[in-house]
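Novice: coordinates only, no sequence provided:
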């Protein structure tokens, strides 16, 4: 027994040592940042988790995606006394619905929540606290969508499930005490991309009520330019450094990760499309105050037909909602967009905000000056993981929901 314990501890020690050397934390946190040490601590934990996931996959114990899903699902479920909670299926899509217990004379608003996780991890369970928070603070019925995950279910299965669940809920809203004209779609990170894509897919549906609003929380919205100011400034920022963001995107599409090495040197966009996309995706559209932390315009890159063929799926508005035509953008519902200063995806949100406003769509914008990718999820998770930026963002989102 003692020998087995020694072997176990030795193996564990080796795994820990290898994990930390495999991917050393390189986070750059500005001086004067509040809760700086707490932020560093969580960055170490996150880097260790991602590194261990990669090692376990390399040695054939489990896949990286499955390990990360397991880690996220250890979050204790919240026994929230405010809701009747049911697991259902909308068509073939798993959902969990949170209905307030307190009765009301009228119909409530309904919120469909699409969780983040790069289309590969995250779940109904891991986002239960998030859904309960928004439902409780806005007195809404919340539907958490358990869409299928990659790589077992390749893209665009995730979008298809979210769209299917949304249409089903819109058609049956009154069965759950929801006003069909007060349905809001909401999501964070990759779930923000799904939110935007679903909203766009519904603009020409005359057989359904119009969505009341869309809530995009630090969303991924484009795969055209990975050298925007936010990508440069936050290249080594905690939680979602640039290389990790690109790797997760490629894994979502089941593409070879080796192209990460050339993506900054070789263009995957042909010249005609570059001219088209520059109207929507360009550093010129980023306000000057967001370039003060540094920005170096990227040099002209050689076009690669091979890379274009590989990346072609990312130019579809389902994957990159920022690339939708103006005729679609102009019909979208009112939006709430949350961006974080220390997030590679910050400029995606800023550019989408501009596109919506240019097309006459009302936008409520919340920018977290000390925000980072994942701050909303962490703050809802537990007292130990809460951050001031997350509290501010949660309050702003809840206030928007209450008034919508």
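Specialist: Perfect, thanks for sending it. Fair warning: this is a prediction, and the values are worked out from it, not measured in the lab.
Novice: only C-alpha atoms for contact and neighbour calcs from this point on.
Specialist: Fine.
Novice: how about the nearest residue to residue 386, chain neighbours excluded?
Specialist: The shortest distance from residue 386 to any non-neighbouring residue, by C-alpha to C-alpha, 6 or more residues apart in numbering, is to residue 379 (3.6 Å).
Novice: over to residue 357?
Specialist: Closest to residue 357 by C-alpha to C-alpha, 6+ apart is residue 363, at 6.7 Å.
Novice: what is the burial count for the one you found?
Specialist: By other C-alpha atoms under 10 Å, the residues close to residue 363 number 19.
Novice: tell me the spacing between it and residue 179.
Specialist: 22 Å (C-alpha to C-alpha, to the nearest Å).
Novice: following the one helix or strand the residue nearest to residue 386 maps to in sequence, what is the next regular element?
Specialist: Assigning secondary structure by DSSP states H and E places residue 379 in helix 375-381. Sequence order places helix 388-403 as the next helix or strand after helix 375-381, per DSSP H and E.
Novice: can you list contacts of that following helix?
Specialist: 134, 137-139, 215, 336, 338, 364, 366, 368-371, 375-379 (C-alpha atoms under 8 Å, 6 or more residues apart in numbering).
Novice: buried stuff in it?
Specialist: By 16 or more other C-alpha atoms under 10 Å, the buried positions in helix 388-403 come out as 389-390, 393-394, 396-398, 400-401.
Novice: if we can go back for a sec, can you count the residues close to the residue nearest to residue 386?
Specialist: 21.
Novice: hang on, it packs against residue 387?
Specialist: Yes: judged on C-alpha atoms under 8 Å, residue 379 makes contact with residue 387 at a distance of 5.7 Å.
Novice: OK, contacts around the residue nearest to residue 357?
Specialist: Contacts for residue 363 were tallied using C-alpha under 8 Å, 6+ apart; they are 334-337, 353, 356-357.
Novice: take a look at this one as well, against the first:
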């Protein structure tokens, strides 16, 4: 595809995203979003909901045809388990919305490194029907099932997510370890995984955010979209401390974080400065933090060719991601 056609495709995609996210009626926005992101006929054979724990949607080759024991055997024998929490400002989206990058990653690890990777997409309850801490509870439940019920060593697990979902995993680990009475885990403390991957992390804590004005015409996220902050702050009074607790200096971040964190930042996103702030929080806390920045809009790493007009950018980012995951597993 020529450079002109690539840029035209990206421009049209960004406009469509902007139009979707500008819809004020959440029900209509969800219907459209789910229609756009639903798995294709070729992707469906790769996914299956866990027979015992519905918060886990497993992605691996031939998943849909596997019986329970066959599925669990494949998961246990995998070299790496990637647990992914989807974005969508906690108000829309699903575990299946990222099937394209999931399948691409599985194939890359197999073809380039001869490693078997399985992915668990976390199907968490959405706000506002399910207020905080429902989302954190569901992430903790999925992770607990993986490490406790299935017996997967935390040293084989990479916990990742995109946009608002990227912080649900680290926060669930912190709540479980420091404030476990707040989550329905019967006092079980989640083990620290081998690494965190945060793709365009969003918390809506930086106000004002200089990049909001600078990038308001470059990003597809409307500057007026403020779902996340309002729902996080409207949680029950008994749920203390409120998210995002990783910004709280009253606990030891390094003691509750993996050795390695990878952060993807969009240089053209309105939340760029907040992405950098979150990465800095981990780095200042003594965590080995790698930041990959490209001059593209929000969540460019997951959306890939949809918003990135230069194929080499996607290829380079995927290669760095694969190498970082392998290095993090080795260090765990």
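Specialist: Everything's here; your move. Quick caveat, the model's predicted, so the values are computed rather than measured.
Novice: where does the TM-score land?
Specialist: The TM-score (TM-score structural alignment, normalised by the length of the second structure) is 0.75; 297 aligned residues with a C-alpha RMSD of 3.6 Å.
Novice: just to revisit the earlier point, where's the aligned residue in the second structure for the residue nearest to residue 357 of the first structure, which helix or strand?
Specialist: The equivalent of residue 363 of the first structure in the second structure is residue 289 (alignment by TM-score structural alignment). Under the criterion of DSSP H and E, residue 289 of the second structure resides in strand 288-294.
Novice: just give the number of residues close to the residue lying closest to residue 295 of the second structure once chain neighbours are set aside.
Specialist: Distance criterion C-alpha to C-alpha, 6+ apart; nearest residue to residue 295 of the second structure, sequence neighbours excluded, is residue 267 at 4.3 Å. Residue 267 of the second structure has 24 neighbouring residues, counting by other C-alpha under 10 Å.
Novice: which residue in the first structure aligns with residue 320 of the second structure?
Specialist: Residue 320 of the second structure maps onto residue 396 in the first structure, by TM-score structural alignment.
Novice: any idea how far residue 248 of the first structure is from its match?
Specialist: From residue 396 of the first structure to residue 248 of the first structure the distance is 29 Å (C-alpha to C-alpha).
Novice: next: residue 62 of the first structure.
Specialist: For residue 62 of the first structure, the distance to residue 248 of the first structure - C-alpha to C-alpha - is 17 Å.
Novice: neighbour count: the two, which is higher?
Specialist: Higher neighbour count among residue 62 of the first structure and residue 248: residue 248, with 19 against 14, using other C-alpha under 10 Å.
Novice: so that one makes contact with residue 117?
Specialist: No: judged on C-alpha under 8 Å, residue 248 of the first structure makes no contact with residue 117 at a distance of 9.0 Å.
Novice: how about the helices of the stretch 201-332 of the second structure, start to end?
Specialist: Using DSSP state H, counting those that start in this stretch, the helices assigned to the stretch 201-332 of the second structure run over residues 210-214, 227-233, 272-284, 300-303, 311-331.
Novice: still on that earlier bit, need the contacts of residue 363 of the first structure in TSV with distance to residue 108 of the first structure and neighbour count, can you?
Specialist: TSV is the format used below for the contacts of residue 363 of the first structure (distance: C-alpha to C-alpha, whole Å; neighbours: other C-alpha atoms under 10 Å):
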residue	distance to residue 108 of the first structure	neighbour count
334	18	19
335	19	24
336	19	21
337	23	21
353	28	21
356	27	21
357	28	16
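Novice: what's the closest of those to residue 204 of the first structure?
Specialist: Residue 204 of the first structure lies nearest to residue 334 out of these, by C-alpha to C-alpha, at 15.9 Å.
Novice: circling back to that earlier point, make a ChimeraX selection of the buried ones in the contacts of helix 388-403 of the first structure.
Specialist: The ChimeraX selection below is limited to those of these classed as buried (16+ other C-alpha under 10 Å):
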select :134,138,139,215,336,338,366,368,370,371,375,376,377,378,379
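Novice: does residue 167 of the second structure sit in a helix, a strand or a coil?
Specialist: helix (DSSP: H, G, I helix; E, B strand; the rest coil).
Novice: and residue 345 of the first structure, what pairs with it in the second structure?
Specialist: In the second structure, residue 345 of the first structure lands on residue 271 (TM-score structural alignment).
Novice: pull the number of nearby residues for its match.
Specialist: 31.
Novice: list the contacts of it.
Specialist: Going by C-alpha under 8 Å, 6+ apart, the list of residues near residue 271 of the second structure reads 200, 202, 209, 211-212, 298.
Novice: in which helix or strand would I find residue 74 of the second structure?
Specialist: Assigned by DSSP H and E, residue 74 of the second structure falls in helix 68-77.
Novice: name the residues of that helix that are buried.
Specialist: By 16+ other C-alpha under 10 Å, the buried positions in helix 68-77 of the second structure come out as 71-72, 74-76.
Novice: want to try JSON lines for those residues, with distance to residue 142 of the second structure as columns?
Specialist: Formatted as JSON lines, the buried residues of helix 68-77 of the second structure follow (distance: C-alpha to C-alpha, whole Å):
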{"residue": "71", "distance to residue 142 of the second structure": "16"}
{"residue": "72", "distance to residue 142 of the second structure": "14"}
{"residue": "74", "distance to residue 142 of the second structure": "17"}
{"residue": "75", "distance to residue 142 of the second structure": "14"}
{"residue": "76", "distance to residue 142 of the second structure": "15"}
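Novice: which residues in the second structure does stretch 151-170 of the first structure align to?
Specialist: So stretch 151-170 of the first structure sits over residues 128-147 in the second structure, by TM-score structural alignment.
Novice: first-to-last residue distance for that stretch?
Specialist: Terminal-residue distance, stretch 128-147 of the second structure (C-alpha to C-alpha): 29 Å.
Novice: what are the buried residues along it?
Specialist: Quick answer for stretch 128-147 of the second structure (16+ other C-alpha under 10 Å): 128, 131-147.
Novice: tell me which of those residues fall in helices.
Specialist: Judged by DSSP state H, helices contain the following of these: 134-144.
Novice: let me know the closest of those to residue 157 of the second structure.
Specialist: residue 143 (9.6 Å).
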